[in-house]
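Student: pasting the structure only:
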């Protein structure tokens, strides 16, 4: 299958290993991955902050760049949620009915990594090997907007050598929420403290999730606590193998 990769802003600029791991994984499974160089931000931050007019050119760009692909994947439940549920609305509110229809169509072909693997490619055992004690944080957008459900957990359970431990209050927000963490710093910090306590209680050495944004927030909290716990994107674990 020919799959287009939407890397997302954070992965492209700060956490490229998540995007690289997505490519390695899909290529190992026998698929061709294409990276359109014209891609830019999906506009989620603009929409969530109330700048829908400013997000419109980004919606138009996404539809233009990815409209010719049958399958698009992103290592981010958050961005996929925006593409599916915000793009059409932004275009419709701007009176661009044609763009809204195209946005809905392209959004229906855009998948978060775990749902692409499980729902589209029909695979749960991706041949990964990762000998570590791991806990999984289901990010808010992947859980409530993209609705990936237990697909990441099903994939993690099939990773050889991995010991998966449940995270207490897993569905509780980590406190990031994009600009929420900036505008409501005290509340965000309190929410993060609860999440960090939960992670530390598991004895896990690795915390994973499907969004580097939340992992960035959690990783910062772990670092400030001096915790010996790493944050690793789901794609990096699934791309890991015994071979060097």
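Tutor: Alright, I've got the coordinates. Please read all numbers here as calculations on a predicted model, not as lab measurements.
Student: only C-alpha atoms for contact and neighbour calcs from this point on.
Tutor: Fine.
Student: Next, the buried residues of the host helix or strand of residue 60.
Tutor: Element membership for residue 60 (DSSP states H and E) is helix 52-66. Neighbour counts using 16 or more other C-alpha atoms under 10 Å place 52, 55, 56, 58, 59, 60, 61, 62, 63, 64, 65, 66 of helix 52-66 among the buried residues.
Student: tell me which of those is nearest to residue 76?
Tutor: Sorting the buried residues of helix 52-66 by distance to residue 76 puts residue 62 at the head of the list, at 15.4 Å, by C-alpha to C-alpha.
Student: Could you say which helix or strand holds the nearest residue to residue 60 once chain neighbours are set aside?
Tutor: Beyond its immediate neighbours in the sequence, the residue positioned closest to residue 60 (C-alpha to C-alpha, 6 or more residues apart in numbering) is residue 99, lying 7.2 Å away. The secondary structure element spanning residue 99 is helix 97-107 (assigned by DSSP H and E).
Student: Stretch 146-164: which residues count as buried?
Tutor: Of the residues in stretch 146-164, those with enough neighbours to count as buried (16+ other C-alpha under 10 Å) are 146, 148, 151, 152, 153, 155, 156, 158, 159, 160, 162, 164.
Student: repeat for stretch 103-116
Tutor: 103-104, 106-116.
Student: how close does the spatially closest residue to residue 190 that is not a sequence neighbour get to residue 195?
Tutor: If the residues on either side of it in the chain are set aside, residue 190 comes closest to residue 175, at 7.7 Å by C-alpha to C-alpha, 6+ apart. Computed as C-alpha to C-alpha, to the nearest Å, the residue 175 to residue 195 distance reads 8 Å.
Student: what's the spacing between stretch 124-137 and its chain's center?
Tutor: Using C-alpha atoms, centre = their mean, to the nearest Å, we find the averaged C-alpha position of stretch 124-137 to lie 16 Å away from the chain's own average C-alpha position.
Student: Next up, a structure to set beside the first:
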């Protein structure tokens, strides 16, 4: 199966290892992965800041960087949700309407694609420890995935996934929210990390690197004995000769 991969700008610049692990994971699942090096951003930062004209320019480039007739997979529920939902505001009844709809129907967040399209949940990963899964707001409320990441994590050898208090609570990043409301944002990150530590978790795992950066910032500042990991990095943990 041919799959085009969309690596969000955030992952490209800050977590490139997650991008490479996403490719490894899809290849292990039997996909022929294609990466277009001309790709950039989906336009979400501009869109949420209210700059819709600028977001549309970036979105138009996205639509032209990817195919209409091929699966597109991304290790970000946030960016995928932007394309599936936000692009309705930008391209409905425009000259790109049909192309946009085709791409919207073909793009998937990584865990959704693995579980619901490929029908695979075991990849031979091993990670010893206890973890909590953080439901990113965009993943839970916009893209609407909940069970898929948990099904994948349940198959990771040595990993115990437990629930924490306020499981679906916001981490406080929210793009410009963390900049405009720094104090509130930091307090929300603190609450999320402390809830994870209360159940003695070694890891906080999520589908979205923006959430993980927010939480890891609090962890690093206070030198806490817990780590954040993207689900793609977890699902490729413990592989030999990779």
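Tutor: Right, received. Where do you want to start? As the structure is a prediction and not an experimental result, all values here were calculated from the model.
Student: Map the residue nearest to residue 190 of the first structure onto the second structure.
Tutor: Aligned against the second structure by TM-score structural alignment, residue 175 of the first structure finds its counterpart in residue 172.
Student: for residue 207 of the first structure, helix, strand, or coil?
Tutor: Classification of residue 207 of the first structure using DSSP: H, G, I helix; E, B strand; the rest coil returns strand.
Student: Touching, it and residue 231? I think so.
Tutor: Yes - counting by C-alpha atoms under 8 Å, residue 207 of the first structure does reach residue 231; the two are 4.8 Å apart.
Student: right, and residue 211 of the second structure touches residue 173 too?
Tutor: Yes - proximity of residue 211 of the second structure to residue 173 meets the contact threshold set by C-alpha under 8 Å, at 6.3 Å.
Student: need the contact list for the nearest residue in space to residue 9 of the second structure that is not next to it in sequence.
Tutor: Using C-alpha to C-alpha, 6+ apart and skipping residues adjacent in sequence, the residue nearest residue 9 of the second structure is residue 41, 5.4 Å away. The contact partners of residue 41 of the second structure, by C-alpha atoms under 8 Å, 6 or more residues apart in numbering, come to 8, 9, 58, 59, 62.
Student: Dump those to a markdown table, plus distance to residue 119 of the second structure.
Tutor: As requested, the contacts of residue 41 of the second structure are exported to a markdown table (distance: C-alpha to C-alpha, whole Å):
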| residue | distance to residue 119 of the second structure |
| --- | --- |
| 8 | 24 |
| 9 | 28 |
| 58 | 33 |
| 59 | 30 |
| 62 | 28 |
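Student: between those residues, which is closest to residue 121 of the second structure?
Tutor: Distance from residue 121 of the second structure was checked for each of the contacts of residue 41 of the second structure by C-alpha to C-alpha. The minimum falls on residue 8, at 23.4 Å.
Student: just to revisit the earlier point, what range in the second structure matches the following helix or strand past the helix holding residue 99 of the first structure?
Tutor: Remark: after helix 97-107 of the first structure, the chain's next helix or strand is strand 110-112, criterion DSSP H and E. Strand 110-112 of the first structure lines up with residues 107-109 of the second structure when matched by TM-score structural alignment.
Student: Looking at the second structure, which strand is longest?
Tutor: In the second structure, with assignment by DSSP state E, the single longest strand is strand 126-133.
Student: Average offset of it relative to the first structure?
Tutor: On superposition with the first structure, the average gap between strand 126-133 of the second structure and its aligned counterparts reaches 1.5 Å (mean C-alpha distance after the TM-score superposition for the first structure).
Student: how far away is the most centrally placed residue in the second structure from residue 82 of the second structure?
Tutor: What sits nearest the mean C-alpha location of the second structure, by C-alpha atoms, centre = their mean, is residue 76, with 2.3 Å. Per C-alpha to C-alpha, residue 76 of the second structure is found 10 Å from residue 82 of the second structure.
Student: Could you report the neighbour count for the residue mapped onto residue 223 of the second structure from the first structure?
Tutor: For residue 223 of the second structure, the aligned position in the first structure is occupied by residue 226, per TM-score structural alignment. Counted with other C-alpha atoms under 10 Å, residues neighbouring residue 226 of the first structure total 9.
Student: same check, this time on residue 180 of the second structure
Tutor: Every residue meeting other C-alpha under 10 Å relative to residue 180 of the second structure is counted, giving 10.
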